[in-house]
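[1] one predicted model, sequence on top.
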Amino acid sequence: MLVPHRLDRADEAASVRGRRPKQAKLVQRPALCALVEAKPALCWSPDRIAGWLRRRLPGDTAMQISHEAIYPSLCDPRRRQVIDRSLTQRRRSARPLRRPKIARRPTRRGIIRGMVSITARPAEVEDRKVPGHWEGDLVMGTKPSAVATLVERASHCTTIVALPDGIKAEQVTPLLTGSLLGIPPHQPRTLTWDRGREIAEHQAITTGTRMPIYLCKPRSPWQRGTNENTNRLLRQYLPKGADLRTFSQADLDAVAHELNHRPRKTHGYRTPAEIYADLLNSSDALTA
């Protein structure tokens, strides 16, 4: 049983700890603040910054901070300015405040002839241990502008394909085929796509690339979740209100390069480019 005077000291200590407002950790540590502030300019999220610090400076508690401690300094206008709040424009959502996500309404899709369902896809695709399995879809701008995105499931390495002529199947097929043919010969294995009409000539793509294409179930974007997540990241560069026909292939290659060189939490804060290079090297070793 605690004696009364010890209880008084404990209450007093708790009261001191609970006093508000508290000085932000980034105010107390200018060196950490400078390091954190440099990363949003590269389109890094608070979670990505916190993970990178843990990997880059392990054991240095003075240079560690949680993503939840970064968000208030960056996004809360009631806080005293610690980080330049104009950097919120470099966030994926470009919003100055954090807001809950809104579920998208499902869209109607037409029937595609000769399609192969995702249920027929090889079992090896699921565990992400075998490289060369890709997911793809369109990212829409102002209608009818769009680009096609291809994401490798194991590394999350991304390719963006310009579609300057439109999004009909006959316009998408040759450009998508050309992009898939640019993948190293021993890499392409499968492609998983949504049931959009742009993929109606999937059999011609398979003939040209020898890559079987599997289509998701209706209203099931989660079945190509790697691509869905990547497309959300791309909205930071390709906003919904933009005419995506104004982006050249060189512009899109630069966006993909930047995205592929951003560390990912799922890879222990390594980059997709690093993971993809390792996969290519291991595949080369197996085929040698």
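    On my side now, so go ahead. Residues are numbered from 1 along each chain as shown.

[2] C-alpha from now on. contacts and neighbour counts both.
    OK.

[3] mind listing what's buried along stretch 8-24?
    Buried residues in stretch 8-24, counting neighbours by 16 or more other CA atoms under 10 Å, are absent.

[4] tell me the gap between that stretch and the middle of its chain.
    40 Å (CA atoms, centre = their mean, to the nearest Å).

[5] likewise for stretch 120-137?
    Chain-centre distance of stretch 120-137: 18 Å, with CA atoms, centre = their mean.

[6] same question for stretch 155-169.
    Stretch 155-169 sits 16 Å away from the centroid of its parent chain (CA atoms, centre = their mean).

[7] that one: end-to-end distance?
    Across stretch 155-169, the terminal residues are separated by 28 Å (CA to CA, to the nearest Å).

[8] these two touch, right, residue 231 and residue 141?
    No. Residue 231 is not in contact with residue 141 according to CA atoms under 8 Å; the separation is 12.0 Å.

[9] mind listing the strands in the stretch 51-200 of the chain by residue range?
    133-140, 146-152, 158-162, 190-193 (DSSP state E, counting those that start in this stretch).

[10] tabulate those strands (JSON lines), appending distance to residue 182 and mean neighbour count.
    Shown next, in JSON lines, are the strands of the stretch 51-200 of the chain (distance: least, CA to CA, whole Å; neighbours: other CA atoms under 10 Å):
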{"stretch": "strand 133-140", "distance to residue 182": "13", "mean neighbour count": "24"}
{"stretch": "strand 146-152", "distance to residue 182": "12", "mean neighbour count": "24"}
{"stretch": "strand 158-162", "distance to residue 182": "10", "mean neighbour count": "24"}
{"stretch": "strand 190-193", "distance to residue 182": "14", "mean neighbour count": "24"}
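
[11] nearest to residue 35, out of these?
    Across those, residue 35 has its closest neighbour in strand 158-162 (27.3 Å, CA to CA).

[12] second structure follows, compare the two:
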Amino acid sequence: MVRWKGHEGVSQIARELHRDKSTISREIRRNGWQGPAGRRYRASTAQRKADRRRLRCRRPRLMDEPERRSLVVRLMRDEHWSPEEISGRISEERPDLAVSDSAIYRAVESGSLDCELPGHRKAARLLRHHGKRRHRKGSQERRGKVRITHDISERPEEASSRSRTGDWEGDTVAGGQGGACLVTQVDRMSGYLVGGKAARKAHAEVNEATERALEGEAVHTVTLDRGKEFSDAEGLQEALGAPVYFCHPHHPWERGTNENTNGLLRDWFPKGESLDDVSDSEVQEVYDSLNRRPRKRLKWKCPWEVYHHQSLHLL
């Protein structure tokens, strides 16, 4: 058929291709064209015509709808929301544009969305612990000892059950070696994030940033890990007027809300990159963005809404 230019008979072509001659005639009639010297046919042209017809006849995909597509792309690219977060929040606030997370994932995997996901986080997600070294059973801590004010086992049930706001989990997010770091305090019930930049990852600077972040907020308890930057927990406890509890060694899941939030912060502040030139306003803008990010455990409300008992229009 590739050689057919109106000079070879349909019967001859059918014999060579082991097809019925009516099939050959139908193909030429449907995908050929009328030239000055008669009917013409080219395989590449016929394939393009067939591809166009296939696109027209398939059922439209949800992600082909312009408004839905534009919204999903914006939330992924600008707000760093996951497909599940996007799907959950849209179903709550814009049910007319509802789309499943599976449909979004398919669109991403097919390359049909006009956005690029943050590559530094995508690669890390392949590892369960994001490439962090795990302590072997029986290994000893060599970083120095932190004086424990209260063990997490002493923490009141209201804090452990997330039944109220004002129970905070704290940590730091390191920048370049020896430079500035981020202080993060996350409310256990709502996931609401406060904090800011500290000039050094040292107890004086970290305490100051923590006190500044929690000023004016309800503080019933604070739960920290055993990092040396929290070695002055007694001073922090006195300044806040609330008890400070410490997790068990190598038990980051005991302050899992904070751990998850710090992982999300790495979308904007990759591990190892200096924070010295990042302004306070830039840090606050990122914190605000995370506080407006819907969470599955909050039934697709965002931390700001749960913490402040108000609704926002995010879409």
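    Alright, I've got the coordinates. Being a predicted model, the structure only gives us computed values, none of them experimental.

[13] that older thread, go through the strands of the stretch 51-200 of the first structure and name the closest to residue 39 of the first structure.
    strand 158-162 (21.1 Å).

[14] residue 253 of the first structure: which of the strands of the stretch 51-200 of the first structure is closest?
    Using CA to CA, the strands of the stretch 51-200 of the first structure put strand 158-162 closest to residue 253 of the first structure, at 6.7 Å.

[15] average gap between that closest one and the second structure?
    Superposed on the second structure, strand 158-162 of the first structure shows a mean distance of 1.3 Å to its aligned residues (mean CA distance after the TM-score superposition for the first structure).

[16] got the angle between that strand and strand 133-140?
    40 degrees (axes from the mean of the first three to the mean of the last three CA atoms, to 10 degrees).

[17] can you get me a residue count around residue 29 of the first structure?
    Residues within reach of residue 29 of the first structure, counting by other CA atoms under 10 Å, total 12.

[18] how close does the counterpart of it in the second structure get to residue 72 of the second structure?
    Aligning on TM-score structural alignment places residue 29 of the first structure opposite residue 65 in the second structure. Remark: distance between residue 65 of the second structure and residue 72 of the second structure (CA to CA) = 11 Å.

[19] what's the following helix or strand after the helix ranked longest in the second structure?
    Counting residues, the longest helix in the second structure under DSSP state H turns out to be helix 43-57. Scanning forward in sequence from helix 43-57 of the second structure by DSSP states H and E, the next helix or strand is helix 66-77.

[20] who touches that next one?
    62-63, 81-83, 86, 97, 104, 113-117, 315 (CA atoms under 8 Å, 6 or more residues apart in numbering).

[21] just the closest of those residues to residue 169 of the second structure, please.
    Looking across those and measuring by CA to CA, the closest to residue 169 of the second structure is residue 81, at 22.5 Å.

[22] for that closest one, what are its contacts?
    75, 293.

[23] in the first structure, what residue corresponds to it?
    Residue pairing (TM-score structural alignment): residue 81 of the second structure is matched to residue 44 of the first structure.

[24] tell me the secondary structure at its match.
    coil (DSSP: H, G, I helix; E, B strand; the rest coil).

[25] quick one: the residue nearest the centre of the first structure from residue 259 of the first structure, how far?
    In the first structure, the C-alpha nearest the mean C-alpha coordinate belongs to residue 230, at 3.7 Å (CA atoms, centre = their mean). Separation of residue 230 of the first structure from residue 259 of the first structure (CA to CA): 9 Å.

[26] anything in contact with each of those two?
    Taking CA under 8 Å, 6+ apart as the criterion, residue 230 of the first structure and residue 259 both touch residue 158.

[27] name the nearest residue to residue 207 of the second structure, sequence neighbours excluded.
    residue 236 (6.1 Å; CA to CA, 6 or more residues apart in numbering).

[28] residue 201 of the first structure and residue 168 touch, don't they?
    No. Look at residue 201 of the first structure against residue 168 with CA under 8 Å: they stay out of range, at 9.8 Å.

[29] who touches the corresponding residue of the second structure for residue 263 of the first structure in this structure?
    Aligned counterpart of residue 263 of the first structure in the second structure: residue 294 (TM-score structural alignment). Residue 294 of the second structure sits next to 85-86, 88-89, 300-303 when contact means CA under 8 Å, 6+ apart.
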